[in-house]
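Trainee: Quick one, what's the 3D model for this:
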Amino acid sequence: MRRIITAIALLGLSLSVLLAPTPASAASSVEVTSGTLVARGVAVDLTLTVTCQAGMSGTSELVLRQRSGDHVAYGTGWAPLRCSGEPQVVTGRVFAEAGGYAFNRGVALASGHFELCEQEYCDYLDFNNTVRVTR
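Mentor: As a prediction, this is how the structure comes out:
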């Protein structure tokens, strides 16, 4: 019985160490702050506020979805990022899918993924926010 309790305690301790956030991911955050129509809905400039560990850099994948009548306008884009350790504003352009529907003013769902790396490790930030697209 004592061996089983010891094994369970060691397993729990091992899992807590493995699941603990790294210093970079604990301090990193992404918030989508605005969206602005470009070229009558062909694209949207998404503005994000990002905080990440100084010295890290990388790119993001941006995805935007918005109801357009009975359909969904969809587009992708990207934005580069070089982290300063302080909150910073990043803008990326999301292009409407070719042959799809144009973006409009109103609420949209912005999601994406940042992959930020330095020499020894990488940090991955996912985000999924609603944003009001304006002109």
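Trainee: switch to C-alpha atoms for all contacts and neighbour counts from now on
Mentor: Noted.
Trainee: show me where the protein has helices.
Mentor: Assigned by DSSP state H, the chain shows helices spanning 2-19, 23-27.
Trainee: Could you also give me the structure for this second sequence? I'd like to compare it with the first:
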Amino acid sequence: MRRITTTLALFGLSLAALLNPTAASAASDVEVTSATLVARGIAVDVTITVTCPAGASGGAEFILRQRNGDRVAYGSGWSPVDCNGTPQAVTGRVYAENGGLVFHKGIALASGGFELCQDGCDYPRFEGTVRITR
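Mentor: Next up, the predicted model:
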């Protein structure tokens, strides 16, 4: 019985080590840095600063929500990401989607995630408030 318990414990630890994302594939730092209105609020260019391991690549999904009266303007967008190991700006255009509501100057919630791949893939997420400017 003791041998079976030990074997199962070692198997579980080995499996956990294999399934954990490697440091080479994980984004180490993400910060939402700016948001700029495009075409009178039909879209917003959202910029994040990301630091991820050199050689990793993939894409970033951007989601933006902002109160517009008693409703919420909503949009999403995408941008490719090529990592070089140093902080870099990545900008994605977020298009308004919610029944014609547009974005305006002011505070919004920016969130999203990545698909970063290098010897396997990782899917880190980010979220933060940002002030939309013109």
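Trainee: Surely residue 55 of structure 1 is in contact with residue 82?
Mentor: Yes. When contacts are counted by CA atoms under 8 Å, residue 55 of structure 1 is listed as touching residue 82 (7.2 Å).
Trainee: higher neighbour count, those two?
Mentor: residue 82 (17 against 13; other CA atoms under 10 Å).
Trainee: for structure 1, what spans make up the strands?
Mentor: Under the criterion DSSP state E, strands of structure 1 are mapped to 29-38, 43-51, 57-68, 71-82, 88-96, 106-117, 122-134.
Trainee: can you tell me which residues contact the residue nearest the centre of structure 2?
Mentor: For structure 2, residue 113 is the residue whose C-alpha lies nearest the centre (CA atoms, centre = their mean; 2.4 Å). Residues near residue 113 of structure 2 by CA atoms under 8 Å, 6 or more residues apart in numbering: 60-62, 123-126.
Trainee: winner for burial among the helices of structure 1?
Mentor: Mean neighbour counts were compared across those using mean count of other CA atoms under 10 Å; the top stretch is helix 23-27, at a mean of 14.
Trainee: follow-up on the earlier one: closest one to residue 70 of structure 1 among the helices of structure 1?
Mentor: Using CA to CA as the measure, helix 23-27 is the one of the helices of structure 1 that comes nearest residue 70 of structure 1, at 38.8 Å.
Trainee: Quick one: list the elements packing against that closest one.
Mentor: Helices and strands touching helix 23-27 of structure 1, as assessed by 3 or more CA pairs under 8 Å, 6 or more residues apart in numbering; DSSP states H and E, comprise strand 122-134.
Trainee: contacting residues around the strand it packs on?
Mentor: Under CA under 8 Å, 6+ apart, the answer for strand 122-134 of structure 1 is 24-25, 28-37, 44, 104-117.
Trainee: what's the spacing between the closest residue to the residue nearest to the centre of structure 2 other than its chain neighbours and residue 26 of structure 2?
Mentor: For residue 113 of structure 2, the nearest residue in space outside its immediate sequence neighbours is residue 125; the separation is 4.0 Å by CA to CA, 6 or more residues apart in numbering. Distance, residue 125 of structure 2 to residue 26 of structure 2, by CA to CA, to the nearest Å: 10 Å.
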